[in-house]
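A.B. asks: my questions are about this predicted structure, shown below with the sequence.
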Amino acid sequence: MSTGTPSHTPSPPDPSPPVRVLLAEDQVMIRDSFKILIDATPGLATVGEAGTGTEAVFLARLHRPDVVLMDVRMPEMDGIEATRRICADPACAGTRVLILTTFDLDEYVYASLQAGASGFLLKSAGASELLAAIGVVASGEALLAPTVTRRLITEFLHGPRSAPATRDLDAVTQREREVLTLIGRGMSNAEIAEHLHLTVGTVKTHIGRLLAKLDARDRAQLVIAAYEGGLVAIPDGRR
């Protein structure tokens, strides 16, 4: 029997705000394609388009996007310098940079990670890979898949680059050094856990401490720290 009290259907929770993406790409056709793809994907939205590195820095400060999709080779200011300025700007503290690269041609992937980028993506990647990459970086993770990390390490060590700067690891415990070494070798959390006979949760705890001690933004920066701390062995035997 009805009580006469009107029933109320609870309102659904408000959807999460979309991941806000700034596009920094000097080729208009590529930039337009990215914009169409991103704006057509639920949970993503473009907030600006930059055709130069200078514009990318300006628009990042203006819009404070979640992710900047940054080409390396840009007029006026290259993507590495633009990345460095964005990542060093307190106004862009919540912004992460995903570098776009044609890996076999660009010699600057390592430098872009040093500049503060949270990862990189090949321009040959498919649409699904691009969208997944944006999601990974926006969530605070680094887009450095183990196989890609290993290739990056090989390219860096054999390329015509100057030796990496040294990194002080005095505050890092022996176990944390072991974890950092395996990160530098491109291992995933699960692989590190298996290798060191730890739980994945324990590995994540060590990584959290490494991020704090080494003032690293994310896993990408830990790879750099492993280089600079001399923990990653060079194939020909040099350190």
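C.D. replies: Cool, the structure landed.
A.B. asks: please make it C-alpha for all contacts and neighbour counts, starting now.
C.D. replies: Will do.
A.B. asks: which residue, neighbours along the chain excluded, lies closest to residue 146?
C.D. replies: Distance criterion CA to CA, 6 or more residues apart in numbering; nearest residue to residue 146, sequence neighbours excluded, is residue 186 at 4.3 Å.
A.B. asks: gap between that neighbour and residue 38?
C.D. replies: Remark: distance between residue 186 and residue 38 (CA to CA, to the nearest Å) = 29 Å.
A.B. asks: past the helix or strand harbouring residue 60, which element shows up next along the chain?
C.D. replies: In this assignment (DSSP states H and E), residue 60 forms part of helix 53-63. For helix 53-63, the following helix or strand on the C-terminal side (DSSP H and E) is strand 67-71.
A.B. asks: would you mark the buried spots in that following strand?
C.D. replies: 67, 68, 69, 70, 71 (16 or more other CA atoms under 10 Å).
A.B. asks: can you report how many residues lie near the closest residue to residue 231 other than its chain neighbours?
C.D. replies: By the measure of CA to CA, 6+ apart, the closest residue to residue 231 outside its immediate chain neighbours is residue 181, 5.4 Å from it. Residues near residue 181, counting by other CA atoms under 10 Å, number 23.
A.B. asks: how about residue 39?
C.D. replies: Applying other CA under 10 Å, I find that residue 39 has 15 neighbouring residues.
A.B. asks: doesn't the residue nearest to residue 231 lie inside a helix?
C.D. replies: Yes. Judged by DSSP: H, G, I helix; E, B strand; the rest coil, residue 181 forms part of a helix.
A.B. asks: show me the residue at the heart of the protein, geometrically.
C.D. replies: The residue lying closest to the centre of the chain (CA atoms, centre = their mean) is residue 118, at 1.9 Å.
A.B. asks: I figured the residue nearest to residue 231 hits residue 226, correct?
C.D. replies: Yes. Taking contacts as CA atoms under 8 Å, residue 181 lies within contact range of residue 226: 5.9 Å.
A.B. asks: all helices for the protein, in order.
C.D. replies: Per DSSP state H, the chain carries helices over the ranges 28-39, 53-63, 79-88, 109-114, 127-138, 146-158, 174-184, 189-196, 200-213, 219-228.
A.B. asks: got JSON lines for those, with distance to residue 46 too?
C.D. replies: Converted to JSON lines, those look like this (distance: least, CA to CA, whole Å):
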{"stretch": "helix 28-39", "distance to residue 46": "6"}
{"stretch": "helix 53-63", "distance to residue 46": "10"}
{"stretch": "helix 79-88", "distance to residue 46": "17"}
{"stretch": "helix 109-114", "distance to residue 46": "22"}
{"stretch": "helix 127-138", "distance to residue 46": "12"}
{"stretch": "helix 146-158", "distance to residue 46": "27"}
{"stretch": "helix 174-184", "distance to residue 46": "32"}
{"stretch": "helix 189-196", "distance to residue 46": "31"}
{"stretch": "helix 200-213", "distance to residue 46": "30"}
{"stretch": "helix 219-228", "distance to residue 46": "24"}
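A.B. asks: what about versus this one:
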Amino acid sequence: MSDGPTLVIVEDDADIRTQLAGYLEGEGFRVVGVDGGASLDRHLAAGPPPDLIVLDWMLPGEDGLSICRRLREGGGPPIVMLTAKDEDIDRVLGLEMGADDYVSKPFNPRVLLARIRAVLRRVHGNGAPANENAAETLRVADLVVDLGARRVTVGAARTEVLLTSAEYDLLHCFVTRPQRVLSRDQLLDWTRGRTADAFDRTIDVQVSRLRHKLDASGSTASALLKTVRNAGYILAAPVRPAP
């Protein structure tokens, strides 16, 4: 068996699940296939979490959006959604539920492979080139960002803020480039990679989600993420090394 990253494929069509598992195993992944939310829950309860979940949108019983939402509420692994819905509003809905990326059916397995690898790169090492001399741990307002551990905490008690990989990558871009206007195209490139379908609403949704998570944590930092009309976004505060 491969010692590569572990993937769970949640797909009710046994033929698609088997073919996709075989392809991804051939690319060096360890793959577990399950047919829905209940079997996914049993698998997650039985062992260590996978590195990534490939989640079909249209499932019998609990659908993929519902599964995605509750996994995100528990700080689950990154998710790439498979969807037959190809409208922008459907993509936005998937992102709002916490998906890190999406692939529209029918799809080329090589496209899915590229998306999986891009998400895993973001999880294990941000693709956005930051200042090489930057401190490993940064503070902005009451927020502390540990770049090495990809961990975000708030307040004197250092309470952890649970972010998805995409939300963390977006925050990483802001804290390593404070007080600079960052365009949507730049943020798309740095956080989602060249394989992603670039449309402005993607970044708008992710910024909204990041602000909501920071607000919910009690942090004041969300108010510092400012929208710059017709230009992009800016973290309107200095960032300094954290003690």
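C.D. replies: Sure thing, it's come through. Quick caveat: nothing in here was measured; it's all calculated off a predicted structure.
A.B. asks: quick check: the residue nearest to residue 231 of structure 1 vs residue 78 of structure 1, distance?
C.D. replies: The gap separating residue 181 of structure 1 from residue 78 of structure 1 is 31 Å, by CA to CA.
A.B. asks: now residue 24 of structure 1
C.D. replies: On the measure of CA to CA, residue 24 of structure 1 and residue 78 of structure 1 end up 10 Å apart.
A.B. asks: what is the burial count for the closest residue to residue 225 of structure 2 other than its chain neighbours?
C.D. replies: Leaving aside its sequence neighbours, residue 225 of structure 2 sits nearest to residue 235 (CA to CA, 6+ apart; 4.7 Å). If you count neighbours by other CA under 10 Å, residue 235 of structure 2 ends up with 25.
A.B. asks: same check on the one 5 residues further on?
C.D. replies: The tally of other residues near residue 240 of structure 2 (other CA under 10 Å) stands at 17.
A.B. asks: my guess is it contacts residue 144, does it?
C.D. replies: No. With contact defined as CA under 8 Å, residue 240 of structure 2 does not reach residue 144; the gap is 9.7 Å.
A.B. asks: shared neighbours, these two?
C.D. replies: Residues touching both residue 240 of structure 2 and residue 144 (CA atoms under 8 Å, 6 or more residues apart in numbering): residue 138.
A.B. asks: so what's residue 102 of structure 1 up against?
C.D. replies: By CA under 8 Å, 6+ apart, the residues touching residue 102 of structure 1 are 122, 123, 124.
A.B. asks: aligned counterpart of it in structure 2, please.
C.D. replies: Alignment note (TM-score structural alignment): residue 102 of structure 1 maps to residue 84 of structure 2.
A.B. asks: from residue 232 of structure 2, how far out is its match?
C.D. replies: Remark: distance between residue 84 of structure 2 and residue 232 of structure 2 (CA to CA) = 30 Å.
A.B. asks: run a quick neighbour tally on the nearest residue to residue 184 of structure 1 once chain neighbours are set aside.
C.D. replies: Counting by CA to CA, 6+ apart, the nearest residue to residue 184 of structure 1 once its immediate chain neighbours are dropped is residue 223, at 4.5 Å. Other residues lying near residue 223 of structure 1 total 27 when counted by other CA under 10 Å.
A.B. asks: residue 24 and residue 78 of structure 1: which is more packed in?
C.D. replies: More crowded of residue 24 of structure 1 and residue 78, by other CA under 10 Å: residue 24, with 29 against 16.
A.B. asks: give the aligned equivalent of the more buried one in structure 2.
C.D. replies: Under the alignment by TM-score structural alignment, residue 24 of structure 1 pairs with residue 10 in structure 2.
A.B. asks: got it, and residue 35 of structure 1?
C.D. replies: Mapped onto structure 2 by TM-score structural alignment, residue 35 of structure 1 lines up with residue 21.
A.B. asks: you'd agree the residue nearest to residue 225 of structure 2 is up against residue 179?
C.D. replies: Yes. At 5.4 Å, residue 235 of structure 2 counts as touching residue 179 under the criterion of CA under 8 Å.
A.B. asks: residue 131 of structure 1 and residue 34 of structure 1, how far apart?
C.D. replies: In this view, residue 131 of structure 1 and residue 34 of structure 1 are 10 Å apart by CA to CA.
A.B. asks: now residue 21 of structure 1
C.D. replies: On the measure of CA to CA, residue 21 of structure 1 and residue 34 of structure 1 end up 10 Å apart.
A.B. asks: what does residue 28 of structure 1 give?
C.D. replies: Distance from residue 28 of structure 1 to residue 34 of structure 1, by CA to CA: 10 Å.
A.B. asks: mind listing what's buried in stretch 64-75 of structure 2?
C.D. replies: Neighbour counts over stretch 64-75 of structure 2 (16+ other CA under 10 Å) mark 64, 65, 67, 68, 69, 71, 72 as buried.
A.B. asks: swap in stretch 187-194 of structure 1?
C.D. replies: Applying a neighbour-count criterion of 16+ other CA under 10 Å, one finds 187, 188, 189, 191, 192, 193 buried in stretch 187-194 of structure 1.
A.B. asks: confirm for me that the first one is in contact with residue 146.
C.D. replies: Yes. With contact defined as CA under 8 Å, residue 187 of structure 1 and residue 146 form a contacting pair (5.4 Å).
A.B. asks: just checking, residue 26 of structure 1 touches residue 54?
C.D. replies: No. Using CA under 8 Å, residue 26 of structure 1 is not in contact with residue 54, being 11.3 Å away.
A.B. asks: residue 34 of structure 2 maps to what in structure 1?
C.D. replies: Using TM-score structural alignment to pair residues, one finds that residue 34 of structure 2 aligns to residue 50 in structure 1.
A.B. asks: who's in contact with residue 46 of structure 1?
C.D. replies: Residue 46 of structure 1 is in contact with 20, 21, 22, 23, 35, 38, 39, counting by CA under 8 Å, 6+ apart.
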